[in-house]
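J.: Return a 3D structure for these sequence lines:
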Amino acid sequence: MRRAGIDTYRQPVLYLHRDCTVSRAEGFAALTRVSVKCAGQEVVAVLNIVTGDWLGKDEAALSDAAWQMLAPEPGAIAILAHAEPPRAASVLRAKVFGTRLNEAQFEAVLRDALAARLSDIELAAFVTVCAGDRLDLDESVALTRAMISVGDRIDWGSGPVLDKHCVGGLPGNRTTPIVVSIVAALGHRIPKTSSRAITSPAGTADVMATMTDVDLDIGALRNVVDREGGCMASGGRMRLSPADDILIQIERPLDLDGDGQMVASILSKKAAAGSTHVLIDIPVGATAKVRTMAAADAIARRLVFVGEAVGLRIGVHISDGRQPVGRGIGPALEAHDVLEVLRNSPQAPRDLRERALDVAGAVLELLPAIAPGSGRIQAEGALASGAAMRKFIAICMAQGGFREPGRARFVEPFVAPADGQLGCINNRQLARIAKLAGAPRNPTAGVVCTLREGDSIRRGMPLFLVHAGSKGELAYALDYARAHPDTLSLRESRS
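T.: Below is the predicted model:
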């Protein structure tokens, strides 16, 4: 056995030379699923055939993922054989032909996925047959419970544990750090775990990572919450609904995110994190993730139904998703917006401040002791008094210390080609420009856009600023912007 030194993300991959006698004797072919046993451990890997001379005929190389799972000693000898069909294979076939699945069947699929017994092709088939409207309400409940059962779960003891989540699709909508700081400053528990970006320019964990440490284990997270009442950590080191992380990696390239799976994904992580009261923000807009009010209402009904079934009190906040929130799109740029709001700066983006107060108020009003309408008043008081900012710094210090977010090395405007009035903003294309500039891999990269629908535009004025860490990425992002002039569409000004 030897290490190939190839990153295949989660997929265990085995490499054999095309003239390997074991491969010929077993009848292995490219993409065969092979059982690799070594020193009492086993991993099922997908076979890739090597035609070059970097691998010997008596050697088997493992991708980084497979090597970490098997952890062989140097020079170890392995036994290779055709892998047994995964236990979930029959469940997958049943769902393909329209069978409704129960919790045990979903759990069988998820456990095989976690054990790497399912190939990406099989996982793609599972995601596909569960997409759209192919999961009814009872199946959404079953999938959510199965996702919870195959991971760890945090128990915070008695009393309410608040949380919030946004379904996404709206650049710059970074309310979480503000909301957590407000709610914790008012004396409530809100242990917030967030993911890093998968296809967006920034996730909450990416934004917080520009200001403090976010890669906490469960023990460290408990210490922070016990000390400050809240946290803003990445869920990457915690096994909270780990099967969801695998499914997400399949869903994103396929651009499949059905309501049933999305609800199971959100609520399984909330339940696993020990939350009891959860506010879900659903931005609605033509280029947001949820595009119509009818779709938002359908998601809201499913969230409430599934939430009640797994013991969560769910509140739904439907918000305006027509255009970006704040000014920055990208980890550090969004962090600067957050800090301006928390510091009550006169230059703080007003839309981000108002949206954060709306969400914080709705979170607080999930508690029975807080009357409707009073939650936002309490939230505004905590922000205006500086209590939220002090709590934010205290949480950062408990997580390892606070630091100011950085700035990009290269900044260039994208200017208006003509006079006019700003018509609509394409959220997806603006986010794409931020990603091409280097976000979130480069935390200082992204886009700054201060314009909003209806603003008057003059030829040559900046529509937005592109921030990048290198000239190449800057040019790449600007080339895309020039090729997509409808990112910020202009209409003729009315006289």
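J.: Going by C-alpha atoms from here, please, whenever you check contacts or count neighbours.
T.: Will do.
J.: who touches the closest residue to residue 128 other than its chain neighbours in this structure?
T.: With sequence-adjacent residues excluded and distances taken as Cα to Cα, 6 or more residues apart in numbering, residue 128 is closest to residue 256, at 7.3 Å. Contact partners of residue 256, counting by Cα atoms under 8 Å, 6 or more residues apart in numbering, are 127, 128, 131, 132.
J.: Let's see this one next, to set against the first:
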Amino acid sequence: MAFDRLPVRRAGIDTYQQPVVYMRSDCHVCRAEGFEAQTQVEVIDKGRHLLAILNHVSSDWLSRDEIALSDAAWTMLDATEGDLVEVRHPPVLESLAHLRGKVHGRPFTYAALRALMEDVSQGRVPDIHLASLITLCAGNGLDVEETVALTRAMVDVGERVAWGQTPVMDKHCIGGLPGNRTTLLVVPIVAACGVTMPKTSSRAITSAAGTADTMEVLAPVDLDLSTMRRVVQRERGCIVWGGNTRISPADDILIRVERPLSLDSQGLLIASILSKKVAVGSQRVLIDLPVGPLTKVRSASAAEALSKGLVAVGAAMGLQVRTVMTDGTRPVGRGIGPALEAADVMAVLEGAPGAPHDLRERALMLAGLVLEMAGRTPEGTGTEMARQVLDEGRALAKFIAICEAQGGLRMPPKASHTYVIAAHASGSISSIDTRLVARAAKLAGAPRDPTAGAVLHAQVGDQIELGQPLMTLHAQSEGALQYALNFMRTQLPAIQLAAATGP
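T.: You can find the predicted model right below:
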């Protein structure tokens, strides 16, 4: 065995998206190379390179002459048990000099950002330097020119799709609003009108469900680019997970580090959104900005500033961008969690009695705007065109066809355990704390368990009687259900009631 090579094994440890390797501190390679814990190391196997964080092991589950890989590292390296892998210090990154330049007041150039994004997309930049990049971009750290350069750099280091036709439509929501699963309705409505709309979506990071999580309950979303292209050529639309492509690959890595920092950066947000739209071949994009005290965009003035930035950067990238401010003060639909939100979507598509009216109307409005932007109908008539497509069953037929093209339609599963939270008094619902409700859904197991979450039985303004159901928690295990329920009992009421007034 070569001195710098070790047999590799899978550790069976989930480190999310962070590749981690495990070595004994008394391993001859660790001692020879001076590898400290939390050092970044490069692992090479059959020509494939992986950059990962090293954790030292002192127990006997790992022998001193082997290396173990976390699940993320194992997948990235595509290793085979027992391979002899080379372990060494990673090369020096010259791109990090651009971070130091920004600290000293030198604006980012496209060349600097291209070099940084290349290293980021290849997993070469340690998290500590990613955190410094995100901090430098926070607030107003990026001007419009730098934001355009960052967007272009993020596109240029990944794959890019061209559809050979026009218009190619897209729609995005800034997020932060539980149950707002309009994409699964907008795409089939628009595609049923003969308009091309390839939609790549994300999984949840801090929410109870992302668009991809909800769609995955109904159909496969883990498609590669060639399969995605076939689906769109056949059905005019798709709803797939963007993480299985190399479309703006640096963005997913930046998001992983950005979220725990809780730093707002308008430039990073704009680059994140628009780089993926450009890379997937979109030409005209509608962006939904839910505005509310508990959403990502908390005021009309903040929405206006973000809207101007999106439109300006979009224009520089050759995109026609239109924004729409929507109500972000209350949840949308009834279900919160992948399967429960999927059930809402299917109820709207099928025209079921009791289907969530707010989800239906919000989706029709957004689909109508997309159709108007596509030139399929005059300004002001899009909502009615979308309504007709939905009411005639054409949207349902198109959604089923898209699901079948992506691998087959399946019905949403149901949780094994539920608990109804009832009203403690009579009155009218004055407010619903979207963050508390979403947190309860997550504690019940969503989105890791697609059946988990919460269902709201009433909306703001509804008159409620003592003992009437307000919300039902769903979980796959009794323990998860009690965990979520205990959380709800320790908080201020997530659903606030105004006392009933006499005649």
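J.: before we move on, back to that, what lines up with the residue nearest to residue 128 of structure 1 in structure 2?
T.: Residue correspondence to structure 2 (TM-score structural alignment): residue 256 of structure 1 is matched to residue 263.
J.: On the three-state scheme, its match is what?
T.: When classified by DSSP: H, G, I helix; E, B strand; the rest coil, residue 263 of structure 2 comes out as coil.
J.: and the gap between it and residue 129 of structure 2?
T.: 15 Å (Cα to Cα, to the nearest Å).
J.: And for residue 343 of structure 2?
T.: Distance from residue 343 of structure 2 to residue 129 of structure 2, by Cα to Cα: 42 Å.
J.: and if you look at residue 76 of structure 2?
T.: For residue 76 of structure 2, the distance to residue 129 of structure 2 - Cα to Cα - is 21 Å.
J.: again, but for residue 227 of structure 2
T.: 35 Å.
J.: between residue 343 and residue 129 of structure 2, who's got more neighbours?
T.: Per other Cα atoms under 10 Å, whichever of residue 343 of structure 2 and residue 129 has more neighbours is residue 343, with 22 against 13.
J.: Touching, the more buried one and residue 414? I think so.
T.: No - at 9.9 Å, residue 343 of structure 2 does not count as touching residue 414 under the criterion of Cα atoms under 8 Å.
J.: In contact with residue 485 of structure 2, which residues?
T.: Contacts of residue 485 of structure 2 (Cα under 8 Å, 6+ apart): 440, 473.
J.: and whichever strand or helix holds it, how far out from the chain's middle?
T.: Under the criterion DSSP states H and E, the helix or strand holding residue 485 of structure 2 is helix 478-490. Centroid separation between helix 478-490 of structure 2 and its chain, computed with Cα atoms, centre = their mean, to the nearest Å, is 26 Å.
J.: so that helix corresponds to what in structure 1?
T.: Aligned using TM-score structural alignment, helix 478-490 of structure 2 spans residues 471-483 in structure 1.
J.: show me the contacts for residue 437 of structure 2.
T.: Per Cα under 8 Å, 6+ apart, neighbours of residue 437 of structure 2: 454, 494.
J.: cool, residue 349 of structure 1 as well?
T.: Per Cα under 8 Å, 6+ apart, neighbours of residue 349 of structure 1: 326, 327, 337, 340, 341.
J.: go on, residue 69 of structure 1?
T.: By Cα under 8 Å, 6+ apart, the neighbours of residue 69 of structure 1 are residue 43.
J.: ok, it to residue 63 of structure 1 distance?
T.: From residue 69 of structure 1 across to residue 63 of structure 1, the span is 10 Å (Cα to Cα).
J.: thinking again about what came up before, mean per-residue distance, the match of helix 478-490 of structure 2 versus structure 2.
T.: Superposing on structure 2 and averaging over aligned pairs (mean Cα distance after the TM-score superposition for structure 1), stretch 471-483 of structure 1 comes out at 0.8 Å.
J.: In that stretch, which of the residues would be classed as buried?
T.: In terms of neighbour count (16 or more other Cα atoms under 10 Å), stretch 471-483 of structure 1 has its buried residues at 473, 474, 475, 477, 478, 480, 481.
J.: Equivalent analysis for stretch 73-84 of structure 1, please.
T.: Applying 16+ other Cα under 10 Å to stretch 73-84 of structure 1 flags 78, 80, 81, 83 as buried.
J.: Mind checking which of those residues land in strands?
T.: Counting by DSSP state E, the buried residues of stretch 73-84 of structure 1 place 80, 81 in strands.
J.: all strands for the stretch 101-250 of structure 1, in order.
T.: Per DSSP state E, counting those that start in this stretch, the stretch 101-250 of structure 1 carries strands over the ranges 162-166, 190-194, 230-234.
J.: same question, the stretch 401-503 of structure 2
T.: 417-422, 427-432, 453-456, 463-464, 469-475, 495-499.
J.: Rebuild those as a markdown table, extending it with distance to residue 116 of structure 2 and mean neighbour count.
T.: Output for these, formatted as a markdown table (distance: least, Cα to Cα, whole Å; neighbours: other Cα atoms under 10 Å):
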| stretch | distance to residue 116 of structure 2 | mean neighbour count |
| --- | --- | --- |
| strand 417-422 | 48 | 17 |
| strand 427-432 | 43 | 18 |
| strand 453-456 | 39 | 27 |
| strand 463-464 | 56 | 19 |
| strand 469-475 | 43 | 23 |
| strand 495-499 | 46 | 17 |
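J.: Save these as JSON lines, and put in distance to residue 27 of structure 2 too.
T.: Output for the strands of the stretch 401-503 of structure 2, formatted as JSON lines (distance: least, Cα to Cα, whole Å):
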{"stretch": "strand 417-422", "distance to residue 27 of structure 2": "48"}
{"stretch": "strand 427-432", "distance to residue 27 of structure 2": "56"}
{"stretch": "strand 453-456", "distance to residue 27 of structure 2": "46"}
{"stretch": "strand 463-464", "distance to residue 27 of structure 2": "66"}
{"stretch": "strand 469-475", "distance to residue 27 of structure 2": "44"}
{"stretch": "strand 495-499", "distance to residue 27 of structure 2": "56"}
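J.: and of these, who's closest to residue 211 of structure 2?
T.: Relative to residue 211 of structure 2, the nearest member of the strands of the stretch 401-503 of structure 2 by Cα to Cα is strand 453-456, separated by 14.9 Å.
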